[in-house]
Structures are given as C-alpha cells and as structure tokens.
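Participant: sequence and predicted structure below; questions after.
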Amino acid sequence: MLKKLIGGVTTITALSMATAMTPVSAADISSEYKGRTVTILVGYGSGGTYGRTSLLLGEHMDEVIPGKPSMVVQHMPGAGGIKAANFFYNVAPKNGRTLLMPPEMSIVSELLRPKKVKYRCKQMTWLGRVFGQNSTIAVRRDSGVTSMADLKNKKITMASSGKGSPTFLIPATLNALLGTKMKIIKGYKGSRRMQLAMEQGEVHGIALGWTAWISAKPHWFKGMKKGTNNYAIPLVQSGYVKQKGIEHVPLIREFLPNKEDRQVAMMLGSASVLGRGLVLPPGAPKKLVKPLRAAFAKITKNKRFIKDAYKRGLEVNPLTGIEIQKIVNDLMDTPQATVKRARGLIFGKK
C-alpha cells in the first residue's frame, strides 16, 4: 500500500499540470453565484495555516468562479477540526455556496473515531489542494530532548488542539508504538496559540505541519542542519516522503521494524497528502463540480495567487480534485486490521 500511494502521488503531480490548464466553464452555474456569497468554513482559528490559506482562497477564488461571488471565511474551531466538518456535512446548506476546508486528519479521524465523526470522506466532493505538508514534532532545545531516543527516557509536555488533530494523534501514536513519554495537553485553539504556549514554557513541544513551523517561527530553526544552538529541534516527521527543507529529519516509519506498525504510520501520513484544500458537501448540485474543480485548479496556477501565498508564508504544490478524490477513496479502504490496531494503540479501544 505504501509503494502504491507514494507512486500515486508522484504520478498525479504530472496530471495536475494538464488539468490546471482546463478553462473554467461558466455554463449553467453563473446564476448560482452571481450576487451571492460563498462561505469557506474552517475548523481552526485565523492565525495558523488553515486560517491563512482560507483567506488566501477567499481573496482570489472569486475571480475564477463563474458569477464572481463574494467570499467570506467562517471559523468554527473545536475537536481538531471535527466540529466544523460535522456541521458542514449535516447542517450547512447543500447549495454549493458553503465550502469546507477539511482537517488534514479527516480520513484518520473517520477511520479511528466513527462514533465521534459524523461525516463520510468518500461522500464529499474534493475540489483540490493548495499544498500538503508533513506534521513534524519539534521541541524546545532546553527541554533536554534532542533526539527520538531522548523521548523514550524523558517526560515532556505537548500542546494539542484536540483528538482529531495531528497535534494529538502523532504524539499519542509514538507513545504507543515507541514508548515515548509525551504528555498531551488538549484544548489549544490553533497553531499560533500552541506556539505561544511553547514559547512561554507552558509546553515543551508540538506536532505541527512544517509549513506552520517555518512560516511563523523560522528563527527558531535557524542553523538546525549545522547543529548550532537553534531554539527548537525538529525530531521526527509524519508523511510518505521527507519534506523539502528537513530531509535530515527522519520519518516515523524509519523507527518501526514491524510491518503492522508501519501501516499505522502510513495511515497517519495521509494528512501530508490532503493538506489544505476545499470540498463540496454531499447533495450539492452535480453541475457545480466540474466548473468549481476547474476554478480551483486555475487559481492555484495563477501567478498573483502564488506570489500572495508565499508572502503569507504558505506554499503552493497543488493537486486537483480528481486526484485528491482518488487518494481519499484508496485510503478509506485501509484494511480493517490496520484500523483496529491503530484505534487500540491510540485510544485503547477495539
């Protein structure tokens, strides 16, 4: 499965280039959006990469959606993004004028917490992704932890937004698989507040997407490859392939000789592929899908959009809606044995 998905990510990059050139068709849908407002629902606060990416899309996508609607961003933080996803799937209007930026752990949360999650990833229509990133555990240098080996011997505290977030799932998984001693403190609203807590000494570290780290606190990691006295140390990353810029940081699976354990790590790594994107809810008019996917693909190739993204400390390495949909469907077919093992390890449930 790992080789299949890694190969798939490589292949679909080439497809993205071709799909992005598809012109946006205004046929039949301008009347759905002209003079209307489109809401982008986000399950996190405004300061982190979810907030900044949603604002970026909100400020640019009106140019390419037929009818040129106004766009607003609505924040609904809670439970690592699950609160907003549940609301979007079950309560929000299904007219195509409410879009969701789904949490990157959408698939993992649905597989591991089916009673808590009230949405179904396969039933949502994925419009595309702006960028993906590997979640990376980083800790303060003065925590006394400078390697994964240290994590097994020294207790440290980690900030988390909730059980549906990588900030919880990744340290919890490492505690279960490797015997690390991370105490997870939940309830922080967004990456900026967690980073502030780390800076103020409330916690020692966080498992955050690398883009969130390097865009908000680049000075914390200055000189890290040379082993200089940088403020924070990246210890391990979750994903299928190593993230550009931290190739020296090991992947979780490198510490897992057991095949079943590597499959659990693989499932967690799905977050690196989903990244930051948009979805339509089930029940939205089917005629909207093709034009909105084309609009998303077009804007992520727009030079002004890309320039604006980098000004905000964001990346642009897009995937199209069709590509993401295939990845989602494949990952949702993760063997039940792997799902049950992961659930038992992380939550102590069968």
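Facilitator: Now that the structure is in, tell me what you want to look at.
Participant: use CA for all of it now, contacts and neighbours both
Facilitator: Noted.
Participant: tell me the SS of Lys307?
Facilitator: Classification of Lys307 by DSSP: H, G, I helix; E, B strand; the rest coil places it in helix.
Participant: distance-wise, check it relative to Val130.
Facilitator: As judged by Cα to Cα, to the nearest Å, Lys307 and Val130 stand 13 Å apart.
Participant: more neighbours: these two, which one.
Facilitator: Comparing Lys307 with Val130 by other Cα atoms under 10 Å, the one with more neighbours is Val130, at 26 against 13.
Participant: use this one as the comparison:
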Amino acid sequence: MTGTRKRLERTLWLSALTTMILTAPSAMAQSSVENFFRGQTVKIVVASGPSGGFDTFARLLARHLGRFVPGNPTFVVQNMPGAGGLRAAGYIAKVAPRDGLTIGAVQGGMVKAPLLGLTGADYDSTTLRWIGNLNSEVHVCVAWHTSGLKTIKEAMQKELIVGASAGADSELAPLTFNSLLGTKFKVIPGYQDGPRILLAMQRAEVVGRCGWSWSSVMSQHPEWVKEKTISTLMQWPTKHANLPNLPLAQEIAQSDDDRQAIEFLFGHLVMSRSYVLPPDVPVERLEALRNGFDAMVKDQAVKADFVKANHELAPSSGAEVQARVNRIYGTPKHIVEKALQAIAGAKR
C-alpha cells in the first residue's frame, strides 16, 4: 500500500511539473505582452479624412479595443488621407514602427494595389499582419437627382459624370464597368476622399459616385435615399439584404472571365473594414491584438454601440482576412491581365 501511494504521489508530482513546464512560456509571454501594452498609446492610421465611413469605424474600434487587449492600452485615431488610400497603406507597409503600436485602417482595395501596378503600391500585402475586419461591405453606384438617371441600363445609354479619388475604388469601379459592362461613366479623379466627392455632388461639380459602401450611404446620408435625392443604380460584389432587387454587377457581365475580373478587383470588399499591422510585428503582440479584436466584436455593449452609430457589424477574424489576402494573390494571371485592361485609364 505504501509503495502504491508513493508511486501515485510521484505520478501526480511529475504531472504537475509537466504542466508547469508547458504553461510557463505561455504565462511569461502573456505577462510580457501585458507589460508592453500597459500605459502605451496605440495609433490607428486611417486612410481617409474625418467623418467618412473608415474614420467612424476606426473611432468605434478605438473606443472599445483597449478593454480587450492585455495591459489596456489607449487607442487614438490619426487621419492620413491621400492617393486613394495608398499613402496610408504605404506608410504601414514600409515606414511605421514594427512594434505593434501602429495599426492601419486601410481600404480593402489596397490589398490588390501592388498586383495592379498602382503608383506607390510597392509592397507585398501577404507580408502584412491582419488583425481582423469589422464589416463585409456592399458598394453601389449612385446618381444625383439632377442627372435624370435612375437605372444602370440608363447609365449604359447616357453619360454620368462621377467623382473619384485616384487609384481608389471610386475610380477603378466606373472604369471597370465601362470596360466590362458597357456603362458610360465619365470619371473625374482628383478628390482626396469620399466626403469630398459627396460635397462635389452637392456643389454640382459631379452628378454621381460609383464605389460608395451602402453602410456609409445609410449612416452618412439616409435622407438622400428617403427623399430620392440619389438613385441607386447597381451593387457589388454581393447583394445587400436591404437591396434585393438592385442589379448585381456580376449578373450583368456577359462572360465568366468578366465576372472573375470583377470579383478580383472588388472581392476585397468583404474585408473592407480591416485593420492591419506592419510586417514583422512580434507574434505575441499580433496574437494579443487579434484575440482582443475577436473578444471585442462578441461583446454586447460593443454591438449596441454599433447599432447606435447606425453601422453594420459583420466581423471576420485576422486569420480569415489573412487567408483571403493570400487567395487574392493566387488569382490566375489571365484574370489579372483582364482586370488590368479594364482599369487601363486609371492613374497608376
């Protein structure tokens, strides 16, 4: 009996020792991450000006994420508009410190920008470290009421002047649809960001915008929809639940290659409210931010805040976003070439 008891005690002791050995590194890493983030300020660099959809989503993130990250750091927003989002994307990819204290809130289109040869997109999106995505977006083309256009078929018969930011979806989308669908959008690039395009519509400088997220339409100017100040012409890359009868761009396309080119150019919209770190950020800090993000989007108070702000919340994890980025980079070459031909008129 005594021998049996000793063997049992020895087994339990060895089991406890093994558990301590296995869990010690994890505990030490957690403590290290918590010590690093405690008292720190994490900067969220937003690739647009104040008041746009990217800005308001980033401010909601900044309001809540610190509660879910070890050490409870403070999050602040810094706007960095320019070059259709490429200025901020390039900063995150090439300039920002790689310590986990600088996060990018960049347009999803910046993922494929290097594949399109856009000026300033000299980076590899697969090397960036994705934290997570707050919403899957549906984009639309809209026409100002003075244009006289109410359907996408009419935009195939009559010119519609649309404002755009060079290199952004607001330029790439109308050029793509002109090439692949036969629309007659006249693109006026040069606007710094989305809010300035909306101001240009109000000033009658342009009479439309092609490449505006439906969630932003409904959070920024729901009265324009209600009062029919704008007509919504088409949607992509997926159908929005609240727009069941609005034509989908891929349904209008005449060939499978055309549909694939549209999906290559705009499939990133399912990760269009994504947050990203520079390359080579220490793995334990990336994981802390990813885990904090995943916990945050499940929190009931956070969900309520999004509802109050009239913003949709349809999140995906950092690992899911990273996998989608890798798939975009695996697009067949002939589809990429077709997409390049479609946007040949864009400033690149």
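Facilitator: All right, it came through fine. Computed from a predicted structure; not experimentally measured.
Participant: how about the strands in the second structure?
Facilitator: 41-46, 74-79, 102-105, 129-133, 139-144, 160-163, 185-188, 208-213, 230-236, 274-277, 316-317 (DSSP state E).
Participant: can you list those in TSV and add mean neighbour count and distance to Ala96 of the second structure?
Facilitator: Formatted as TSV, these follow (neighbours: other Cα atoms under 10 Å; distance: least, Cα to Cα, whole Å):
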stretch	mean neighbour count	distance to Ala96 of the second structure
strand 41-46	22	10
strand 74-79	19	13
strand 102-105	25	7
strand 129-133	26	13
strand 139-144	25	30
strand 160-163	26	31
strand 185-188	21	32
strand 208-213	26	28
strand 230-236	23	33
strand 274-277	27	9
strand 316-317	20	23
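Participant: so which of the ones you listed is nearest Glu287 of the second structure?
Facilitator: Minimum separation from Glu287 of the second structure across these (Cα to Cα) falls at strand 129-133, 8.2 Å.
Participant: trace Tyr119 of the first structure over to the second structure, please.
Facilitator: Using TM-score structural alignment, the equivalent of Tyr119 of the first structure in the second structure is Tyr123.
Participant: next one: Leu169 of the first structure
Facilitator: Structural correspondence for Leu169 of the first structure with respect to the second structure (TM-score structural alignment): Leu172.
Participant: who touches that match in this structure?
Facilitator: For Leu172 of the second structure, the contacting residues are Ile343, Ala346, by Cα atoms under 8 Å, 6 or more residues apart in numbering.
Participant: from Pro222 of the second structure, how far off is it?
Facilitator: 25 Å.
Participant: for the strands of the second structure, which one sits closest to Glu337 of the second structure?
Facilitator: Nearest of the strands of the second structure (Cα to Cα): strand 230-236, 20.6 Å.
Participant: elements contacting the closest one?
Facilitator: Contacts defined by 3 or more Cα pairs under 8 Å, 6 or more residues apart in numbering; DSSP states H and E place strand 230-236 of the second structure against strand 139-144, helix 249-252.
Participant: in the first structure, point out the residues matching it.
Facilitator: The aligned range for strand 230-236 of the second structure is 232-238, by TM-score structural alignment.
Participant: ditto for stretch 197-204 of the second structure
Facilitator: Mapping stretch 197-204 of the second structure onto the first structure (TM-score structural alignment) gives residues 194-201.
Participant: quick one: the spatially most central residue of the first structure and Val42 of the first structure, what's the gap?
Facilitator: Geometric centre of the first structure, nearest residue: Glu104, 2.9 Å, by Cα atoms, centre = their mean. If you measure Glu104 of the first structure against Val42 of the first structure using Cα to Cα, the figure is 12 Å.
Participant: Ala27 of the first structure too?
Facilitator: Taking Cα to Cα, one finds Ala27 of the first structure at 29 Å from Val42 of the first structure.
Participant: please tell me how far whatever residue of the first structure lines up with Pro50 of the second structure sits from Arg52 of the first structure.
Facilitator: Counting by TM-score structural alignment, Pro50 of the second structure corresponds to Ser46 in the first structure. Separation of Ser46 of the first structure from Arg52 of the first structure (Cα to Cα) stands at 7 Å.
Participant: what about those two, which has more around it?
Facilitator: Ser46 (22 against 17).
Participant: ok, which of the strands of the second structure comes nearest Phe266 of the second structure?
Facilitator: Closest approach to Phe266 of the second structure among these is made by strand 230-236 (7.6 Å; Cα to Cα).
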